[in-house]
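Student: Sequence first, predicted model second:
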Amino acid sequence: MTQSFTHLNEKGEANMVDVTEKAVTQRIATAEGFVHMESATLAMIAQGEHKKGDVISVARIAGIQAAKKCSDLIPLCHPLMLTKVTIEFELDTAQQKVRVLATCKLAGQTGVEMEALTAVSVACLTLFDMCKAVDKSMTIEGIKVLNKSGGKSGDWQR
């Protein structure tokens, strides 16, 4: 079965998908990303000793704000009425990285994968921004959707 791109019309032009007739269902998506850094930088974050303050709290707020602004950033995304956004951080000292996990939820006619991806991306970028003065070697990697539920296509998990 051949799939077609949903954001292209019959002429191949970009267009916003019409979701008018789609059923309103509960939709949830979770995405993750990683910020790799020097062990000293990770320790500074873990111990709350960064001179810019609580970088995790700032990154959490940035991720939530980003999810809410997704349609302003990605041209063909629908503006959504999110009912819940969570951003979690797991500090992994063994692998010198922070795992960022974002979950977005709503009752609506279209999925929230883009909102979860945007939330993770901006939270990672915020960690990078706040720590770049002490660690220029950081990398952001592995941003991806882990799972989604709801809608006509049902549940999906990586």
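Tutor: Noted; the coordinates are in hand.
Student: from here on, contacts and neighbour counts on C-alpha atoms
Tutor: Fine.
Student: distance between the ends of stretch 43-55?
Tutor: For stretch 43-55, the separation between the terminal residues is 12 Å (C-alpha to C-alpha, to the nearest Å).
Student: Okay, buried residues for it please.
Tutor: 45, 46, 50, 55 (16 or more other C-alpha atoms under 10 Å).
Student: my read: the second one touches residue 92, true?
Tutor: It stands for residue 46. No. Assessed by C-alpha atoms under 8 Å, residue 46 is found out of contact with residue 92, at 10.0 Å.
Student: Please verify my assumption that residue 138 contacts residue 40.
Tutor: No. The pair residue 138 / residue 40 is not scored as a contact, 11.8 Å apart, by C-alpha under 8 Å.
Student: So between those two, which is more surrounded?
Tutor: Remark: of residue 138 and residue 40, residue 138 carries more neighbours, 18 against 13, as counted by other C-alpha atoms under 10 Å.
Student: Apart from its neighbours in sequence, what residue is nearest that one?
Tutor: Closest residue to residue 138 apart from its sequence neighbours, by C-alpha to C-alpha, 6 or more residues apart in numbering: residue 37 at 4.6 Å.
Student: got it, and residue 107?
Tutor: residue 26 (4.2 Å).
Student: Check which residues of the one helix or strand that neighbour maps to are buried.
Tutor: Residue 26 is part of strand 25-36, with elements assigned from DSSP states H and E. Buried residues in strand 25-36, counted by 16+ other C-alpha under 10 Å: 25, 27, 28, 29, 30, 31, 32, 33, 34, 35, 36.
Student: cool, stretch 128-141 as well?
Tutor: 128, 130, 131, 135, 138, 140.
Student: Second structure for comparison follows:
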Amino acid sequence: MENFTHFNEQGRARMVDISGKDLTVRTAAAVSKVVMHPDTLKAIKQGGISKGDVLAVAQIAGIQGAKRTSDWIPMCHPLPLTGVNITFGDNEEDELYIRAEVKTEGKTGVEMEALTAASAAALTVYDMCKALQKDMIIGPTLLESKTGGKNGDFVRDQNK
């Protein structure tokens, strides 16, 4: 178990000690999508959802999710985020795309914050539109890229 940093000498879970690590700029981007009926996507884009502006609320939920990741994921450190940006796109048919970009200057990465932000935004889209359609599909949700830290940069191979 010595290769897994989230286990102590007894094999039990622990929060990794990052006190000796250097402060560096860390970024991460994650994406998710929500697949829905074309009429649902059209209603979102035209402001026809009775609960309000779906994308505005999902954007705030994504930002809030990034900021509160350590409340959701037990071994995550609370991080002072320096930026969170949530953007949306669609295929003009039945897929809504969500991209979350997170940045900090810290001792640990923000991959989990980006993934949580994308997930929170997608879940909010579902919540706001479930009266119109209950069989929406969320996902996949995945890390697109990350920079900084001792393990270096990562960019997902888009061909896989």
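Tutor: On my side now, so go ahead. What you are looking at is a predicted structure, and each value in this text was computed from that prediction instead of being measured.
Student: quick one: TM-score?
Tutor: Scored against TM-score structural alignment, normalised by the length of structure 1, the superposed chains reach a TM-score of 0.95; 156 aligned residues with a C-alpha RMSD of 1.3 Å.
Student: ok so, going back, which residue in structure 2 aligns with the residue nearest to residue 107 of structure 1?
Tutor: Structural alignment (TM-score structural alignment) places residue 26 of structure 1 against residue 25 in structure 2.
Student: measure that match to residue 155 of structure 2 for me?
Tutor: 16 Å.
Student: CSV for the buried residues of stretch 43-55 of structure 1, including secondary structure and distance to residue 13 of structure 1?
Tutor: Converted to CSV, those look like this (DSSP: H, G, I helix; E, B strand; the rest coil; distance: C-alpha to C-alpha, whole Å):
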residue, secondary structure, distance to residue 13 of structure 1
45, helix, 46
46, helix, 48
50, coil, 48
55, helix, 42
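Student: Next, count neighbours for residue 75 of structure 1.
Tutor: Neighbour tally, residue 75 of structure 1, other C-alpha under 10 Å: 11.
Student: Same check on residue 120 of structure 1?
Tutor: Neighbour tally, residue 120 of structure 1, other C-alpha under 10 Å: 34.
Student: Residue 35 is in contact with that one, correct?
Tutor: No. Applying C-alpha under 8 Å as the test, residue 120 of structure 1 and residue 35 come out as separate, 10.5 Å apart.
Student: Which neighbours do the two have in common?
Tutor: Listed as contacting both residue 120 of structure 1 and residue 35 by C-alpha atoms under 8 Å, 6 or more residues apart in numbering are residue 100.
Student: Strands of structure 2, residue ranges please.
Tutor: Taking DSSP state E, the strands of structure 2 run over residues 24-35, 81-90, 95-106, 137-138, 142-147, 154-155.
Student: got JSON lines for the ones you listed, with distance to residue 69 of structure 2 too?
Tutor: Output for the strands of structure 2, formatted as JSON lines (distance: least, C-alpha to C-alpha, whole Å):
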{"stretch": "strand 24-35", "distance to residue 69 of structure 2": "14"}
{"stretch": "strand 81-90", "distance to residue 69 of structure 2": "11"}
{"stretch": "strand 95-106", "distance to residue 69 of structure 2": "12"}
{"stretch": "strand 137-138", "distance to residue 69 of structure 2": "19"}
{"stretch": "strand 142-147", "distance to residue 69 of structure 2": "15"}
{"stretch": "strand 154-155", "distance to residue 69 of structure 2": "21"}
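Student: Among the ones you listed, which comes closest to residue 3 of structure 2?
Tutor: Closest to residue 3 of structure 2 of the strands of structure 2, according to C-alpha to C-alpha: strand 154-155, at 20.2 Å.
Student: what packs against that closest one?
Tutor: Strand 154-155 of structure 2 sits against strand 142-147, with contacts defined as 3 or more C-alpha pairs under 8 Å, 6 or more residues apart in numbering; DSSP states H and E.
Student: contact partners of the strand it packs on?
Tutor: By C-alpha under 8 Å, 6+ apart, strand 142-147 of structure 2 touches 25-32, 110-111, 114-115, 153-156.
Student: mind running it again at 7 Å?
Tutor: 26-32, 111, 115, 153-156 (C-alpha atoms under 7 Å, 6 or more residues apart in numbering).
Student: The longest helix belonging to structure 1 versus strand 84-92: what angle between them?
Tutor: With secondary structure taken from DSSP state H, structure 1 has its longest helix at helix 113-131. Interaxial angle, helix 113-131 of structure 1 versus strand 84-92 (axes from the mean of the first three to the mean of the last three C-alpha atoms, to 10 degrees): 50 degrees.
Student: corresponding residues in structure 2 for helix 113-131 of structure 1?
Tutor: So helix 113-131 of structure 1 sits over residues 111-129 in structure 2, by TM-score structural alignment.
Student: Since that was my last question, I'll sign off now.
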